[in-house]
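1. From the sequence below, what's the structure:
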Amino acid sequence: MTARVGVVTFPGSLDDRDAERAVRLAGARPVSLWHDEPDLRGVDAVVLPGGFSYGDYLRCGAIARFAPVMNELVPAARSGALPVLGICNGFQVLCESHLLPGALTRNSSLRFINRAQPVRIESTATAWTNRYTAGEEIRIVLKSGEGNFVADDATLDELERSGRVVARYAGDAPNGARRGIAGVSNEHGNVVGLMPHPEHAVEELTGPSTDGLDFFTSLLAHLESSPAAPAAIG
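-> Below you'll find the model as predicted:
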């Protein structure tokens, strides 16, 4: 059976269609989920896409965390049953929802960054990175004004100790992110937040590479190896 991957659209989402295309190219079926409907429609995984949910009022992701769709998503993700990938603004939503630690703040340059970015995969022990190899350097797109990952030293030390740093910027972090962190996971490895955009690097014609596609094929490999997991999703 073809895996069904929900992509949430919030008011202000920009990359939901790109995420749906990446899901389709990976071999899964994208399912559009609307922020105002508290129903995940029985999907096997969810992508929270990039953009400016609710206009980034208050803080990036601060209002989106209260969207009705999150009422089902948060407990399912916290239990380890539901794989969730938050990209850019989606990463911010996951942090605001306390599914991931830390916060994303203004870039250290106080400028919006839009460029092809080399990223090093640090952990392959997640639902979204198992098709990579540890230490592999990939090239995907970074486009954000508030991508500076911050957390206190104790939290950062715990992320390092438990292998939950998923990706780092190769070289200096262009946004000032602490310890060069570009992405992290929760303790189960089913929830991943990533500041750069893998969905913009899935086709040679439109991206700097196809290096981002394996985030989505990793999900399919994870679902195939864990056939009982989707059945636990409401």
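
2. Going by C-alpha atoms from here, please, whenever you check contacts or count neighbours.
-> Will do.

3. okay, how far is it across stretch 78-94, tip to tip?
-> 11 Å (CA to CA, to the nearest Å).

4. Sort out which residues of that stretch are buried, please.
-> Residues of stretch 78-94 classed as buried by neighbour count (16 or more other CA atoms under 10 Å): 78, 80-94.

5. out of those residues, who's nearest residue 53?
-> Nearest to residue 53 among the buried residues of stretch 78-94: residue 89, at 7.2 Å, using CA to CA.

6. Would you quantify the distance from the closest one to residue 163?
-> 23 Å.

7. next one: residue 21
-> 30 Å.

8. and if you look at residue 107?
-> From residue 107 to residue 163 the distance is 25 Å (CA to CA).

9. can you tell me which helix or strand the residue nearest to the spatial centre of the chain belongs to?
-> Most central in the chain under CA atoms, centre = their mean is residue 86, positioned 2.6 Å from the mean C-alpha point. Here residue 86, judged by DSSP states H and E, is contained in strand 84-87.

10. how about the helices in this protein?
-> Ranges of helices in the chain, per DSSP state H, are 16-26, 70-78, 89-96, 153-161, 213-225.

11. Just name the most buried of those helices.
-> For those, the largest average neighbour count (mean count of other CA atoms under 10 Å) is found in helix 89-96, namely a mean of 28.

12. what sits up against that helix?
-> Here helix 89-96 makes contact (CA atoms under 8 Å, 6 or more residues apart in numbering) with 47-53, 60-62, 64-65, 85-86, 100-104, 192-195.

13. all strands for the protein, in order.
-> 4-9, 29-34, 45-48, 84-87, 103-105, 113-121, 137-144, 148-150, 165-169, 181-185, 191-194 (DSSP state E).

14. Now do the third one: which elements does it pack against?
-> When you say that, I think you mean strand 45-48. strand 4-9, strand 84-87, helix 89-96 (3 or more CA pairs under 8 Å, 6 or more residues apart in numbering; DSSP states H and E).

15. and the ones you listed as CSV, adding distance to residue 188?
-> Formatted as CSV, the helices and strands packed on strand 45-48 follow (distance: least, CA to CA, whole Å):
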stretch, distance to residue 188
strand 4-9, 19
strand 84-87, 11
helix 89-96, 14
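
16. Alongside the first, I'd like the structure of this one:
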Amino acid sequence: MNKPKVCVLLAAGINRDYDAVYAFEKAGAHVERVHVNTLASCEKTLKEYQILMFPGGFSFGDDIASGKILANKLKYKLLEQIIEFISDGKLIFGVCNGFQVMVKLGLLPGFDGDYRSQLTTLTFNDSGKFEDRWVYLKVNTNSDCIFTKGIDDFLYVPVCHGEGKFFIEEKEVLDRIISNNQVVIQYCDGEGNFAGYPFNPNGSVNNIAGVSDETGRVFGMMPHPEDFIRITHHPRWTRGDLPEKGSGLKFFLNAVEYARENILSD
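-> Purely as a prediction, here's the structure:
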């Protein structure tokens, strides 16, 4: 069986690349860590891959704003490749700093196929501090997002960020994201109810933790599903009945299955 190829993008300050590699390999993909300069020089191209992963970390030290410098570098060096990648029906996934990069590059929300315009941002947590703990998430089962298919319950995964507040200045943009079911996951309490801090760790509008584009193939989120792949990743794994696999693995299994059935088979 052919394995989908995943490009895990590297840049200065990225530090969650091996976590992403592990998750995708567990899901059955062939994974390569590729530096942004390697793609910019055309030593490698995105045409070789079916999935592009923007991993977490602190790209370029979060200078100016989290993800902004890497987003600018991609805008002037690789944006045409990325847009072609999307047009070819392929998948893009961004986590934490990767989500910040995608938003500031303009890949999300991607209204009407516009992947160049920044309409939202991720900014400093309302708490004024770095939030590093596990949170509950509720999945929008009406979303077209490929990555969350079959996840019909709420999740428990870690967050690890200082600038995770999803913010939208224009109400029309928020209304459209909601009406399009592009809000894929939201912060909630342990009963699945939307609540404020500490359940919403950053003050995100409408408790938004992750959004997709209109196709459901381009998706970003602040929490880290790659940190809950094995059951031993769970902070209470010795204290109760838990499933054999971490709930974060499903995001990666969905991506690999989709790529195998819908991209490699073409």
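
17. Overlay them and tell me the TM-score.
-> Scored by TM-score structural alignment, normalised by the length of the first structure, the superposition of the two chains gives a TM-score of 0.91; 228 aligned residues with a CA RMSD of 1.9 Å.

18. before we move on, the earlier item: is the residue nearest to the centre of the first structure in contact with residue 192, as I believe?
-> Yes - counting by CA atoms under 8 Å, residue 86 of the first structure does reach residue 192; the two are 6.3 Å apart.

19. residues in contact with the equivalent of residue 190 of the first structure over in the second structure?
-> Counting by TM-score structural alignment, residue 190 of the first structure corresponds to residue 217 in the second structure. Applying CA under 8 Å, 6+ apart, we find residue 217 of the second structure in contact with 86, 89-92, 145-147.

20. rewinding a little: residue 138 of the first structure is nearest to which of the helices of the first structure?
-> Per CA to CA, nearest to residue 138 of the first structure of the helices of the first structure: helix 213-225, 10.4 Å.

21. Relative to the second structure, which residues correspond to that closest one?
-> Against the second structure, helix 213-225 of the first structure falls on residues 249-261 (TM-score structural alignment).

22. so how far is that stretch from its chain's centroid?
-> Offset of stretch 249-261 of the second structure from its chain centre (CA atoms, centre = their mean, to the nearest Å): 14 Å.

23. any residues touching that stretch, and which ones?
-> 2-4, 23-24, 26-29, 50-51, 90-91, 146-149, 151, 225-226, 228-229.

24. how about the nearest residue to residue 206 of the second structure, chain neighbours excluded?
-> residue 186 (7.6 Å; CA to CA, 6 or more residues apart in numbering).

25. corresponding residue for the one you found in the first structure?
-> Match for residue 186 of the second structure (TM-score structural alignment): residue 168.

26. what's the spacing between its match and residue 142 of the first structure?
-> Taking CA to CA, one finds residue 168 of the first structure at 12 Å from residue 142 of the first structure.

27. do residue 167 of the first structure as well
-> Distance from residue 167 of the first structure to residue 142 of the first structure, by CA to CA: 13 Å.

28. And the two? Which one has more around it.
-> residue 167 (28 against 25; other CA atoms under 10 Å).

29. residues touching the more buried one, list them.
-> By CA under 8 Å, 6+ apart, residue 167 of the first structure lies in contact with 119-123, 181-184, 194.

30. any chance of the residues you listed in CSV, with neighbour count and distance to residue 207 of the first structure too?
-> Below are these laid out as CSV (neighbours: other CA atoms under 10 Å; distance: CA to CA, whole Å):
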residue, neighbour count, distance to residue 207 of the first structure
119, 25, 15
120, 22, 18
121, 22, 19
122, 23, 22
123, 24, 24
181, 26, 22
182, 27, 19
183, 25, 20
184, 28, 23
194, 24, 17
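
31. Which one of the residues you listed is nearest to residue 34 of the first structure?
-> residue 194 (21.5 Å).

32. For the closest one, which non-adjacent residue is closest in space?
-> residue 183 (4.2 Å).

33. mind listing what residue 112 of the first structure touches?
-> Contacts of residue 112 of the first structure by CA under 8 Å, 6+ apart are 143-146.

34. now swap in residue 39 of the first structure and tell me
-> Counted by CA under 8 Å, 6+ apart, residue 39 of the first structure has contacts 69, 72.

35. Tell me how many other residues surround residue 125 of the first structure.
-> By other CA under 10 Å, the burial measure for residue 125 of the first structure, its neighbour count, is 19.

36. ok so, going back, now, of the contacts of stretch 249-261 of the second structure, which are buried?
-> 3-4, 23-24, 27-29, 50-51, 90-91, 146-149, 151, 225-226, 228-229.

37. What separation do you get for residue 45 of the second structure and residue 39 of the second structure?
-> 6 Å.

38. Can you tell me what residue 98 of the second structure aligns to in the first structure?
-> Residue 98 of the second structure maps onto residue 90 in the first structure, with residues paired by TM-score structural alignment.

39. ok, that match to residue 158 of the first structure distance?
-> Taking CA to CA, one finds residue 90 of the first structure at 22 Å from residue 158 of the first structure.

40. Ok, residue 174 of the first structure next?
-> For residue 174 of the first structure relative to residue 158 of the first structure (CA to CA), the value is 23 Å.
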